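**Q** Structure here, sequence nowhere to be found:
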């Protein structure tokens, strides 16, 4: 069976970074399109319908956030921001506008490939009856069985409250991707929940006490300070 070649559009005006990403992706069997400006990138998104978009925010003609807003009006195609802007505000803004993930320059090939895999996995799970959606999450002895709503750690059951389970399951289904505080809270408590994330932080502290050997140095759920949380990528998908 031949593995399908996914297409990736890179919208980036720095030639050395564009060349680096293009070479890395082609070496890993991705079909690559490139654009050095926002308008050219928008035209390619419309004409080529890529499987993933890698988007720089600091483009010469359009701010990358405007592209995210425009694209999200008509497609759920995964968008991974690749930017030198590293502030919490920039990350939260892009993610809340509809970006699926955010990588800060500089970065290495393994991280880039892992983020792309995570975004592709999530986009292919939109059909909840698909096999990718229901397979258990597995990582370093942690197993989450979504169908049975059961969690085990090194073969021993882990008992979470219903809310704690919903948080962990949501992060696991999006493993490898940073999820903003607002995205998590909206998913767990509904769109009209209080914007204060204290209740989420309290639940996360309890979750880490139950899952992590050392909660201060987590192995499974990482904090993106001021932005949200990221769960370690599913070993099943990381291959």
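**A** Yep, that arrived. Remember, predicted model here, so these are calculated numbers, not experimental data. Numbers count the residues shown, from 1 in each chain.

**Q** C-alpha from now on. contacts and neighbour counts both.
**A** Noted.

**Q** Check the secondary structure at residue 93 for me.
**A** helix (DSSP: H, G, I helix; E, B strand; the rest coil).

**Q** That one: what's it in contact with?
**A** Shown in contact with residue 93 (C-alpha atoms under 8 Å, 6 or more residues apart in numbering): residue 65.

**Q** try residue 122
**A** Shown in contact with residue 122 (C-alpha under 8 Å, 6+ apart): 173, 174.

**Q** Might one say that residue 26 is in contact with residue 20?
**A** No: checked against C-alpha atoms under 8 Å, the pair residue 26 and residue 20 is beyond contact range at 10.2 Å.

**Q** next one: the helix or strand hosting residue 133 to chain centre, how far?
**A** Here residue 133 sits within helix 131-134, counting by DSSP states H and E. Distance of helix 131-134 from its chain centroid, counting by C-alpha atoms, centre = their mean, to the nearest Å, is 17 Å.

**Q** Mind listing what's buried along it?
**A** Residues of helix 131-134 classed as buried under the neighbour-count rule (16 or more other C-alpha atoms under 10 Å) are 132, 133.

**Q** Same check on stretch 195-203?
**A** 200, 203.

**Q** gap between it and the chain center?
**A** Counting by C-alpha atoms, centre = their mean, stretch 195-203 comes out at 21 Å from the chain centroid.

**Q** same check, this time on stretch 34-50
**A** The gap between where stretch 34-50 is centred and where its chain is centred comes out at 21 Å by C-alpha atoms, centre = their mean.

**Q** State whether residue 53 is indeed within a strand.
**A** Yes: under three-state DSSP, residue 53 sits within a strand.

**Q** who's in contact with it?
**A** Contact analysis of residue 53 by C-alpha under 8 Å, 6+ apart lists 8, 9, 10, 11, 77, 78, 79, 80.

**Q** what's the spacing between residue 186 and residue 221?
**A** Using C-alpha to C-alpha, to the nearest Å, we find residue 186 at a distance of 19 Å from residue 221.

**Q** the strands in this structure, which residues?
**A** Assigned by DSSP state E, the strands in the chain fall at 7-11, 31-35, 52-55, 79-83, 101-104, 137-139, 142-145, 150-153, 156-158, 178-180, 221-224, 228-231.

**Q** this is the comparison structure:
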């Protein structure tokens, strides 16, 4: 089930979008401004963002710019403005599509489906070898639970493997220790940071040439961990 993040300071628009998207089987997250939207992105795996331009605090343009620093997930901009320059500006900051308010919710759903199909195809998520993940010199086979680094086999525990695969599948996205714990352990993340940190350290000892200067699993201080796309 894909997750759609709807970021808009208008509660009625957020809830209208949620109704139509949930009817299509999507999971929906809501944010009132770009700041809240960015926080949700740190804690959740999101497949597409519906993003209003005019908002208090962090507006849609600035949120889009920040997201594009580490992710290429589809972004559909919303704006009450109809001038061509606003549309051009939104698209040049990294948005994939643009809709003006008021909009037909059914058209929004159709555009979301179109963007997701294109994104999934471009990111090879529909490819036959979807069980294989490769980041730099690390190859991960989810079907066989085999990991190789520079063509040499590496032995990981099941949980170590699951953490590495989760980060590699979402390369470029920073994941909080809480999100990693809840995803892998399937439990609430109360006081889970040390547990995740220990597992990350053990993975680094096995896959990194120099665990003190990791090439693959990077720490984003105060936020979490990520695997860089171009490791």
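**A** On my side now, so go ahead. It should be emphasised that the depicted structure is a prediction, and the values quoted were computed from it without experimental measurement.

**Q** circling back: tabulate the strands of structure 1 (TSV), appending distance to residue 125 of structure 1.
**A** As requested, the strands of structure 1 are exported to TSV (distance: least, C-alpha to C-alpha, whole Å):
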stretch	distance to residue 125 of structure 1
strand 7-11	18
strand 31-35	21
strand 52-55	14
strand 79-83	16
strand 101-104	16
strand 137-139	13
strand 142-145	16
strand 150-153	20
strand 156-158	26
strand 178-180	16
strand 221-224	21
strand 228-231	17
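
**Q** returning to what we had before: of the contacts of residue 53 of structure 1, buried ones?
**A** Using 16+ other C-alpha under 10 Å as the burial test, the contacts of residue 53 of structure 1 include 8, 9, 10, 11, 77, 78, 79, 80 as buried.

**Q** In structure 2, what sits opposite the fourth one in the alignment?
**A** Using TM-score structural alignment as the criterion, residue 11 of structure 1 maps onto no position in structure 2.

**Q** Hmm, residue 60 and residue 11 of structure 1 touching each other?
**A** No: look at residue 11 of structure 1 against residue 60 with C-alpha under 8 Å: they stay out of range, at 11.0 Å.

**Q** all helices of structure 2, in order?
**A** 11-23, 34-43, 60-67, 84-92, 105-122, 158-169, 177-185, 193-207 (DSSP state H).

**Q** Columns distance to residue 99 of structure 2 on top of those helices, output as JSON lines?
**A** Compiled in JSON lines, these are given as follows (distance: least, C-alpha to C-alpha, whole Å):
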{"stretch": "helix 11-23", "distance to residue 99 of structure 2": "13"}
{"stretch": "helix 34-43", "distance to residue 99 of structure 2": "18"}
{"stretch": "helix 60-67", "distance to residue 99 of structure 2": "13"}
{"stretch": "helix 84-92", "distance to residue 99 of structure 2": "9"}
{"stretch": "helix 105-122", "distance to residue 99 of structure 2": "8"}
{"stretch": "helix 158-169", "distance to residue 99 of structure 2": "30"}
{"stretch": "helix 177-185", "distance to residue 99 of structure 2": "32"}
{"stretch": "helix 193-207", "distance to residue 99 of structure 2": "40"}
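
**Q** give me the number of residues near the residue lying closest to residue 47 of structure 2 once chain neighbours are set aside?
**A** Leaving aside its chain neighbours, residue 47 of structure 2 sits nearest to residue 3 (5.4 Å; criterion: C-alpha to C-alpha, 6 or more residues apart in numbering). As a burial measure, residue 3 of structure 2 scores 18 neighbours (other C-alpha atoms under 10 Å).

**Q** re earlier: how about JSON lines for the contacts of residue 53 of structure 1, with distance to residue 232 of structure 1 added?
**A** Conversion of the contacts of residue 53 of structure 1 to JSON lines gives the following (distance: C-alpha to C-alpha, whole Å):
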{"residue": "8", "distance to residue 232 of structure 1": "23"}
{"residue": "9", "distance to residue 232 of structure 1": "25"}
{"residue": "10", "distance to residue 232 of structure 1": "25"}
{"residue": "11", "distance to residue 232 of structure 1": "27"}
{"residue": "77", "distance to residue 232 of structure 1": "22"}
{"residue": "78", "distance to residue 232 of structure 1": "19"}
{"residue": "79", "distance to residue 232 of structure 1": "19"}
{"residue": "80", "distance to residue 232 of structure 1": "17"}
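
**Q** Of these, which is the nearest to residue 205 of structure 1?
**A** residue 80 (28.4 Å; C-alpha to C-alpha).

**Q** so what's that closest one up against?
**A** Contacts for residue 80 of structure 1 (C-alpha under 8 Å, 6+ apart) come out as 52, 53, 54, 55, 99, 100, 101, 102, 103, 115, 116, 119.

**Q** try 6 Å this time
**A** Taking C-alpha atoms under 6 Å, 6 or more residues apart in numbering, we find residue 80 of structure 1 in contact with 54, 100, 101, 102.

**Q** Quick one: which of those residues is the most crowded by neighbours?
**A** Ranking these using other C-alpha under 10 Å puts residue 100 first, with 27 neighbours.

**Q** Please report how far that residue lies from residue 121 of structure 1.
**A** Residue 100 of structure 1 is 12 Å from residue 121 of structure 1, by C-alpha to C-alpha.

**Q** mind listing what the spatially closest residue to residue 99 of structure 1 that is not a sequence neighbour touches?
**A** Nearest in space to residue 99 of structure 1, with sequence neighbours left out and distances taken as C-alpha to C-alpha, 6+ apart, is residue 79 at 5.0 Å. Residue 79 of structure 1 makes contact with 53, 99, 100 under the criterion C-alpha under 6 Å, 6+ apart.

**Q** count of residues packed around the corresponding residue of structure 1 for residue 210 of structure 2?
**A** Aligned counterpart of residue 210 of structure 2 in structure 1: residue 214 (TM-score structural alignment). By other C-alpha under 10 Å, the residues close to residue 214 of structure 1 number 11.
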